[in-house]
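>>> build me a structure from this.
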Amino acid sequence: MPEWTLATDPAQVRVLVSGYQSWSEAELRPLTDVQSVPLMRWRHEQGHDPAFLPSGEAGVWRSHTVLALVRPDGGGWVGAAQDATHTFTHWEARAEGDRVRVTCSQEGPATAVAWEPTDDVITILETLSAQLGANMHARTPAPQRVWCSWYSYYRDVTLTAMLDNARLAREHGLPFDVFQLDDGFQSDLGDWFTPSSHFGGHARDLPTQLGDLGFTAGLWLAPFLASPTSELFREHRDWMLRGADGQPLTVGHNWGGAYYALDTTRPEVLDWLRTLAATARGWGYPYLKLDFLYGAALPGVRHDPSVGRAAAYRMGLQALRDGAGDDAFLLGCGAPLAASIGVVDAMRTGPDVAPLWDEDSRRVWLGDATGPSARNALHTALSRWYQHTWYQPDPDVAICRRELSLLNSNERHAVAGMLDVVGGLRASSDPIALLDAEGLGLLRDCLTLSAPDRPTTLTHSLGGAVTHFRRGTFNLTDASLDGLAPHSYQRQT
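Sure thing, here's the model as predicted:
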């Protein structure tokens, strides 16, 4: 296990970390601070890597794939994996007296890592990240402008609601490329081929009608999961990832209860995944959002014990790519980030946005900043600015509506600023009928594509994240700082 001892005062060092998957926290913090560990066990599985959790110790920070330590002069040290196809690379920085000890461990076949002292942490982190993307043949196609149903209708989405919003988008001349049908169209988690009782049709009924309006159809799937009430689970219980007791292993808590994950080392499971993606493509969906992908990479007992977690995940993801076709656009979410490079076209790089700024009880008292909120999305997505060389980053949706929202004007514009700074996908989920002239104007701004921005500093932060960029500055705190209002974004003029 590589190890480095740095003769530097820990109290003078900031650490930039990136969590394991889309929703896991990424942040820029003093090394002597404490990295939070969620108190709820199911959030270890659903928001983190349970095999390499944050330590919860003062002065000990853990990161996945990359790590940066920043001195007050902007120099420091950067570590980065150079391949993640079959291997998870774990970093730990630990304050020890007047020194800092850094260790790097790997789960899977040993692969190269880079460790570079530098006078310019920002540039070296970008350079090493780009090399990882190049080594894994990253796919970075043109970003898409997407309307999705989730943050308007959640699981109550209907065929009529999809088409009503598409017609209004066309009437207003809103430049969306894709209309994506999210969770709620299917009868159960895992039973993707049969419609829910409320949807008012079948998922295959939508693409042609969207095409007539000038939009590409997108579809949400959680392809590695199965509800205990699903036909998939009842008929193929043996397909599930198992615990040490030989029983199917619960892998999270959502949709009102626990659920299970497919064992992607089973050939019949890979066949089923190929068929699922090919079927969705055959219905007319060249854009697929693949969610809750972490399930295939959780610790457990697999059919083929010789296959490690990273490789098992990659096998399942590749099966979906093979079924959908090389020209399909695949967006990953809730996914092990680096392990997805070269297979997905885009990746969610933070928690869900929500029409509220923060959920203090969960973040502060339960130690979990992986849940939905505008603050959590900004905090993590901004701190992963460098990942645009791995895939098209997806910082999630803008919230432009004033109705059915607790966000104030500053907060709505901060979310819009995040989309501009991160670049990548542009998405909205507002019911278009609720948008007034101001909301429509903000939405048009949010749908204007931009190149990813770069930070100007990692030595100063307004909120424990990367907040200072060339195009503007974010204040993620609850107080006015440096002339910026709380929860705001000030664009450079």
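
>>> going forward, measure contacts between C-alpha atoms and count neighbours the same way
OK.

>>> what sits closest to Ala95 if chain neighbours are left out?
The shortest distance from Ala95 to any non-neighbouring residue, by Cα to Cα, 6 or more residues apart in numbering, is to Gly59 (5.1 Å).

>>> that neighbour and Asp33 touch, don't they?
Yes - contact status for Gly59 versus Asp33: in contact at 5.6 Å, counting by Cα atoms under 8 Å.

>>> neighbour count: those two, which is higher?
Taking other Cα atoms under 10 Å, Gly59 and Asp33 do not tie; Gly59 has more neighbours (20 against 16).

>>> for that one, list the residues it contacts.
Residues in contact with Gly59 (Cα atoms under 8 Å, 6 or more residues apart in numbering) are 31-34, 93-95.

>>> what of Gln106?
Going by Cα under 8 Å, 6+ apart, Gln106 touches 1, 87-90.

>>> let me know the distance separating Pro248 from Val269.
In this view, Pro248 and Val269 are 15 Å apart by Cα to Cα, to the nearest Å.

>>> out of these two, which sits in the more crowded spot?
Applying other Cα under 10 Å to Pro248 and Val269 shows that Pro248 carries more neighbours, namely 23 against 19.

>>> okay, buried residues for the helix or strand where Val251 lies please.
Val251 belongs to strand 250-254 when assigned by DSSP states H and E. Of all the residues in strand 250-254, those buried under the rule 16 or more other Cα atoms under 10 Å are 250-252.

>>> adding distance to Ser227, write those out as CSV.
Putting the buried residues of strand 250-254 into CSV (distance: Cα to Cα, whole Å) gives the following:
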residue, distance to Ser227
Thr250, 10
Val251, 11
Gly252, 11
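
>>> buried stuff in stretch 306-314?
By neighbour count with 16+ other Cα under 10 Å, stretch 306-314 contains the buried residues 307-314.

>>> quick one, what contacts Asp119?
Per Cα under 8 Å, 6+ apart, neighbours of Asp119: 73-76.

>>> ok, it to Gly75 distance?
Applying Cα to Cα, the value for Asp119 to Gly75 is 4 Å.

>>> burial of Ala138, as a residue count?
For Ala138, the count of nearby residues is 23 (other Cα under 10 Å).

>>> from Ala339, how far out is it?
Remark: distance between Ala138 and Ala339 (Cα to Cα) = 11 Å.

>>> can you list contacts of the strand holding Val251?
Strand 250-254 has contacts (Cα under 8 Å, 6+ apart) with 42-43, 45-46, 258-261, 295, 298.

>>> quick one: buried residues of the helix or strand just after it?
Sequence-wise, the next helix or strand downstream of strand 250-254 (DSSP H and E) is strand 257-261. With burial defined by 16+ other Cα under 10 Å, the residues of strand 257-261 counted as buried are 259-261.

>>> distance between strand 257-261 and the chain's centre?
20 Å (Cα atoms, centre = their mean, to the nearest Å).

>>> what does stretch 214-232 give?
Centroid separation between stretch 214-232 and its chain, computed with Cα atoms, centre = their mean, is 17 Å.

>>> now the second one, please; I'll put the structures next to each other:
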Amino acid sequence: MSSRFTLENPHIVLKLDPMASRMMFRRPDTGTRLESSIPTLSYLESGRPKRLTLMQVGSMGEMKPHAAPFRDHQSLRWEETVEGFKLALEWAIPSYAPHILWRWSLRNMRSDPIRLQRALMLACANQAFLEQTGAGGLCKGFPRGTLSRDGLDLTFPGLPATLAVYLPGWQSWSYGGWVMAEDRVPRSRLGPLTLPIIYDQARNPPRTQGHFRSEMFAAVLDTQTRANLTCGFLSQRQSFGSVDVRIHGDARALSVTMDLDGLKLDPNAEFHSDWACLQLGDHGVEGLEDYAALVGSFNQARVAEKASVGWCSWYGYGQAITEAEITANVEAASAVFDQTPSRVIQIDDGFQTEIGDWLSIGPAFPSGMRQVANTIKHAGYEAGIWLAPFIALSRSRVVKNHPDWILRSKWGMPANTGFVWNQFGRAFDPTHPGFLEYLQQVVATATADWGYAYLKLDFLYAGALAGIRHDPGYTRAQAFYKALRLIRETVGGSVTLVGCGCPLGAGIGIFDRMRIGPDVAAHWKPSIPPMTRLLSKEPTLPGAVNAIRNT
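This is a model prediction of the structure:
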């Protein structure tokens, strides 16, 4: 059996060395080259931390051609059984594009369960970075032993002054955009008030200059040569993951990590990872378009023929909206129906008695939500309504009646949702069967009973927070995606779903529209009297500058 294996097309080359547990990626025409260790898995066995390289050095596993999971791709699959685990690694390469895909699976053949913690999918650095890490060759931020002076490489064209990094952010409102390699990513100064909202709680945002952490994917661009590198995942159905880019002068490092959240893997149970993706391009920011097309195809993204244009009550009335105001605005809109492209009228926050009690209608809507929907539809508009299905306030009836539905920390305290509606909220556990029944009831009532065909689902990040789940056999991403899929299956394919405050990767293929920035506002910078001076530079609060930057 050959000791090395190769997948290649005219644009990119992958070489696999099972004997050294190495994988090497190369783009011949740009000189971009990465050499990484094989993916490694961290887990707990009887509470003790363990680490497993998914292709053991000198192992006797078998590498063979495999039926490609994608059209026009060739694939290799490595299988072996080691330390009581049945392991498999797959790589795939297209015939026409400069990207490589890889994923892994693991079956627990032991007699006891284990807890999966995280997987390091890629770890590489250049010699300058390794020399900055001390005599031991160990790099801060990388698991011990995954990055050393021996045999790893990261070669990418460009000087620090010409390199830019693209960061999409954790969810809709998070900072997203390009930053130069010598910059610092703008951070919120509001600590626990906003950190759980705009950052994935599994990882604290980096503080050092030249260290960039991005969710799902990141891109690096040499603005002079147009060489680009895009790295991340095709989906976030199995786990949430991040990409770390480090650029300190000539020192460079790149790592891709998958969070497994302490998933309990029982004997004979199996876990299949999402696909990781590395793309080495040569035509500037268009490389991001190629990655987005690949992600959209894989997730069967719902692409609308045209954007929805309409009116939302929030920006005029906030929570003070009433049935009378909706009726008055419907009449005003009807008078200019043929003169505007607006075809949606959406009721936002304020119709319910409390956040979380979505089926309890407040006194400001005496006719009920079905009658209001009929009023909107009779005027020729699509009726829309706002819900925040994964979050509630402590005084709501649903929280008081079902405290077991609430996601909690390991200390038994409610998970921190951040500061919302002038208080800390409560997040629901999307693995609890009682909550899932309630979720299904809420969206079914809003669509099939009340007659709304446009649902804006907000504060969705609350369904992906870290915490102790009712069912430990799910990662956060698995539980969240299962709940989102339940929503779509309940309302059907004809209902327009709009995701807001949503971890971006998990919503692809579920939502028809997705908010990708903070709330827009009638002022350039965030302005919240009497704290405008303090908050004007907050990168994720409502303001035209933040909305435009993300867009």
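
>>> overlay them and tell me the TM-score.
Once superposed, the chains reach a TM-score of 0.74 (TM-score structural alignment, normalised by the length of structure 1), with 381 aligned residues with a Cα RMSD of 1.8 Å.

>>> still on that earlier bit, from the contacts of Gln106 of structure 1, pick the one nearest Ala377 of structure 1.
Ala377 of structure 1 lies nearest to His90 out of the contacts of Gln106 of structure 1, by Cα to Cα, at 23.0 Å.

>>> what number of residues lie near Leu366 of structure 1?
If you count neighbours by other Cα under 10 Å, Leu366 of structure 1 ends up with 14.

>>> so what corresponds to the residue nearest to Ala95 of structure 1 in structure 2?
Aligned by TM-score structural alignment, Gly59 of structure 1 pairs with Gly210 of structure 2.

>>> from Thr32 of structure 2, how far out is that match?
Gly210 of structure 2 sits 20 Å away from Thr32 of structure 2, going by Cα to Cα.

>>> please name every helix or strand in contact with the helix or strand harbouring Trp220 of structure 1.
Taking DSSP H and E as the definition, Trp220 of structure 1 sits inside strand 216-221. Secondary-structure packing of strand 216-221 of structure 1 (3 or more Cα pairs under 8 Å, 6 or more residues apart in numbering; DSSP states H and E): strand 178-181, helix 206-212, strand 287-290.

>>> return the most buried member of those.
Most buried of these by mean neighbour count (mean count of other Cα atoms under 10 Å) is strand 178-181; its value is a mean of 26.

>>> what comes up buried for the longest strand along structure 2?
Counting by DSSP state E, the longest strand found in structure 2 is strand 251-265. Under the neighbour-count criterion of 16+ other Cα under 10 Å, strand 251-265 of structure 2 has 251-265 buried.

>>> ditto for stretch 47-62 of structure 1
Neighbour-count burial for stretch 47-62 of structure 1 flags 47-50, 52-54, 56, 59-62 (criterion: 16+ other Cα under 10 Å).

>>> in helices, which of the residues you listed appear?
Members of the buried residues of stretch 47-62 of structure 1 lying in helices (criterion: DSSP state H): Gly47.

>>> in strands, which of the buried residues of stretch 47-62 of structure 1 fall?
Using DSSP E, the subset of the buried residues of stretch 47-62 of structure 1 located in strands is 60-62.

>>> just put the residues you listed in JSON lines and tack on distance to Thr160 of structure 1.
JSON lines is the format used below for these (distance: Cα to Cα, whole Å):
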{"residue": "Val60", "distance to Thr160 of structure 1": "51"}
{"residue": "Trp61", "distance to Thr160 of structure 1": "48"}
{"residue": "Arg62", "distance to Thr160 of structure 1": "46"}
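
>>> now flag whichever of the buried residues of stretch 47-62 of structure 1 is closest to Leu210 of structure 1.
Leu210 of structure 1 has its nearest neighbour among the buried residues of stretch 47-62 of structure 1 in Gly47, at 33.9 Å by Cα to Cα.

>>> nearest residue to the closest one in space, please, no chain neighbours.
Nearest one to Gly47 of structure 1, counting by Cα to Cα, 6+ apart, is Ser24 at 5.3 Å.

>>> which helix or strand contains the aligned partner of that neighbour in structure 2?
Matched by TM-score structural alignment, Ser24 of structure 1 corresponds to Ser174 in structure 2. Secondary structure assignment for Ser174 of structure 2, by DSSP H and E: no helix or strand.

>>> which stretches of structure 2 form helices?
127-131, 195-198, 286-298, 314-317, 323-335, 369-378, 397-401, 433-444, 476-491, 504-507, 532-535, 544-550.

>>> among the ones you listed, which is nearest Thr6 of structure 2?
helix 286-298 (22.4 Å).

>>> how much does the closest one stray from structure 1?
Per the superposition on structure 1, helix 286-298 of structure 2 and its aligned residues are separated by 1.2 Å on average (mean Cα distance after the TM-score superposition for structure 1).

>>> okay, now Pro472 of structure 2: neighbour count?
Look at Pro472 of structure 2: counted by other Cα under 10 Å, it has 16 neighbours.

>>> just Leu213 of structure 1 next, same as before
Neighbour count for Leu213 of structure 1, taken as other Cα under 10 Å: 15.

>>> my read: Pro109 of structure 1 touches Thr85, true?
No - applying Cα under 8 Å as the test, Pro109 of structure 1 and Thr85 come out as separate, 9.6 Å apart.

>>> as a quick check, tell me the outermost residue of structure 2.
Using Cα atoms, centre = their mean, the residue of structure 2 lying farthest from its centre is Ala335. It sits 41.8 Å away.

>>> how close does the residue nearest to Ala95 of structure 1 sit to Thr380 of structure 1?
Taking Cα to Cα, one finds Gly59 of structure 1 at 20 Å from Thr380 of structure 1.

>>> then Gly439 of structure 1?
Separation of Gly439 of structure 1 from Thr380 of structure 1 (Cα to Cα): 25 Å.

>>> which one's more surrounded, the two?
Taking other Cα under 10 Å, Gly439 of structure 1 and Thr380 do not tie; Thr380 has more neighbours (29 against 18).

>>> surely the more buried one meets Gly350?
Yes - with contact defined as Cα under 8 Å, Thr380 of structure 1 counts as touching Gly350 (5.2 Å).

>>> mutual contacts of these two, please.
Common contacts of Thr380 of structure 1 and Gly350, defined by Cα under 8 Å, 6+ apart, comprise 24-25.

>>> hang on, the earlier thing: rebuild the helices of structure 2 as a markdown table, extending it with distance to Asp458 of structure 2.
Formatted as a markdown table, the helices of structure 2 follow (distance: least, Cα to Cα, whole Å):
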| stretch | distance to Asp458 of structure 2 |
| --- | --- |
| helix 127-131 | 42 |
| helix 195-198 | 12 |
| helix 286-298 | 22 |
| helix 314-317 | 12 |
| helix 323-335 | 20 |
| helix 369-378 | 19 |
| helix 397-401 | 18 |
| helix 433-444 | 13 |
| helix 476-491 | 12 |
| helix 504-507 | 12 |
| helix 532-535 | 23 |
| helix 544-550 | 16 |
